[in-house]
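K.L.:
have a look at this fold, sequence not included:
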């Protein structure tokens, strides 16, 4: 069976070297290169085929999630496994949505990595044990359930989602921009989010929009 042509992408040379030596005895892998940036990997992919990429989320020129999309656009058959220290559930889910076949934390054992490589190459989505635990925990928004909104808040939320400013919303609803701003702040608070972009995203997830 031909060995899987494998690349490691990480902004820390020591991580790349460590993984290379860890995986050097794997009978099913051939490590063809280590890359410190997304651009370096993409230019290599222009002229070389890769079966497997072990990819970090934090890179100097782009994030790993964005790079997943770019890799898949160039080479749909390349398998991507994320190896990261990021434990946010939303990042894990985004990585998978953007084409990664698995997600492991950097403290995973070599056995977990081996297992995930086999699963991923066979077309499965796989996670390290710790990542499985993170995913299976309900998110804060799911625990809290959907916030109860007044009719006015629903109207304002829909107009915010349509990209309208407080000024324009005020004119449409015959309210002062200050009142609209107060509603906007209340909505952000009710949903437990940091900004309008997150507000819209959560409202869509909860099928309020």
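P.N.:
Cool, got the structure. Just so we're clear, the structure is a prediction, and the values are computed from it rather than from any experiment.

K.L.:
from here on, just use CA atoms for contacts and neighbour counts.
P.N.:
Will do.

K.L.:
ok, the residue positioned nearest the centre of the chain - contacts?
P.N.:
Taking CA atoms, centre = their mean, the centroid of the chain lies closest to residue 94, which sits 2.9 Å from it. Residues in contact with residue 94 (CA atoms under 8 Å, 6 or more residues apart in numbering) are residue 65.

K.L.:
which strand or helix spans it?
P.N.:
helix 89-97 (DSSP states H and E).

K.L.:
for residue 155, same thing?
P.N.:
Assigned by DSSP H and E, residue 155 falls within helix 151-161.

K.L.:
and that helix, what does it pack against?
P.N.:
Applying 3 or more CA pairs under 8 Å, 6 or more residues apart in numbering; DSSP states H and E, one finds that helix 151-161 contacts helix 166-173, helix 177-191, helix 196-205.

K.L.:
the last one vs helix 177-191, what angle?
P.N.:
Comparing the axes of helix 196-205 and helix 177-191 via axes from the mean of the first three to the mean of the last three CA atoms, to 10 degrees yields an angle of 60 degrees.

K.L.:
try this one next to it:
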């Protein structure tokens, strides 16, 4: 059972999420909070495994809250749950330490799957990559990728682990490890979070 904290200043959203996830045997809502102050107090009271954060909050925004949680409670994993699909918000949340990004239009299965993927050490992005708010001319140049590297990149972005990717693509874990290292090298980054951030900026993630 994965214990989650939900932070949103709209009572109807909180009630809706509680009803949506009620009875699920994989996640449990540990706390619901309407602002950052309540959220930090709740975390101190009992640590959740994953915190779902709205970005538009009344005291400090979800990006700053994400930073505070990662600074004070580094073991708590954070995921944005918001209406904002703009790439700038996605990038800022990942830079703040978030391990996932979900839109409020996500289905129950998408939310649960995102929480599970993040809890198991992956990253999860469930956002459109063709939003009209995305400025194509701001994208940095993309490196040349092989078809297989593109497949691996998309699966990494969806939060799959190396063994899971190997199973899906019918290759060995060592082969997936090699592809992951090649991707880090081609994007000139040192970790998965930076890899996904750049892939989102470049529009390479499905």
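P.N.:
Now that the structure is in, tell me what you want to look at. As the structure is a prediction and not an experimental result, all values here were calculated from the model.

K.L.:
if we can go back for a sec, which of the helices and strands packed on helix 151-161 of the first structure sits closest to residue 37 of the first structure?
P.N.:
Of all these, it is helix 196-205 that lies closest to residue 37 of the first structure, at 28.2 Å by CA to CA.

K.L.:
now residue 138 of the first structure, what's its secondary structure?
P.N.:
When classified by DSSP: H, G, I helix; E, B strand; the rest coil, residue 138 of the first structure comes out as coil.

K.L.:
with residue 34 of the first structure instead?
P.N.:
strand.

K.L.:
so what's the residue mapped onto it from the second structure closest to, chain neighbours aside?
P.N.:
Aligned counterpart of residue 34 of the first structure in the second structure: residue 32 (TM-score structural alignment). Among residues not flanking residue 32 of the second structure along the chain, residue 6 sits closest, at 4.8 Å (CA to CA, 6 or more residues apart in numbering).

K.L.:
the one you found contacts residue 53, correct?
P.N.:
Yes. Look at residue 6 of the second structure against residue 53 with CA atoms under 8 Å: they come within range, at 6.2 Å.

K.L.:
those two: who's more crowded?
P.N.:
residue 53 (29 against 26; other CA atoms under 10 Å).

K.L.:
show me what that one lines up with in the first structure.
P.N.:
Checking TM-score structural alignment: residue 53 of the second structure goes with residue 55.

K.L.:
for that match, what are its contacts?
P.N.:
So residue 55 of the first structure contacts 8, 9, 10, 64, 80, 81, 82, 83, 84 (CA under 8 Å, 6+ apart).

K.L.:
still touching in the second structure? Go through those.
P.N.:
Retained in the second structure: 8, 9, 10, 64, 80, 81, 82, 83, 84, out of the contacts of residue 55 of the first structure (criterion both residues aligned by TM-score structural alignment, their matches' CA atoms under 8 Å).

K.L.:
and the helices in the second structure?
P.N.:
For the second structure, the helices defined by DSSP state H occupy 11-21, 36-45, 62-72, 87-95, 108-119, 147-157, 162-169, 173-187, 192-201.

K.L.:
residue 134 of the second structure is nearest to which of those?
P.N.:
Short answer: helix 87-95, nearest of the helices of the second structure by CA to CA, at 6.3 Å.

K.L.:
equivalent range in the first structure for the closest one?
P.N.:
With TM-score structural alignment as the criterion, helix 87-95 of the second structure aligns to 89-97.

K.L.:
list the buried residues in that stretch.
P.N.:
Across stretch 89-97 of the first structure, burial judged by 16 or more other CA atoms under 10 Å covers 89, 92, 95, 96.

K.L.:
of those residues, which pair is most distant in space?
P.N.:
Of all pairs drawn from the buried residues of stretch 89-97 of the first structure, the widest gap by CA to CA lies between 89 and 96 and measures 11.0 Å.

K.L.:
mind listing what residue 23 of the second structure touches?
P.N.:
Counting by CA under 8 Å, 6+ apart, residue 23 of the second structure has no contacts.
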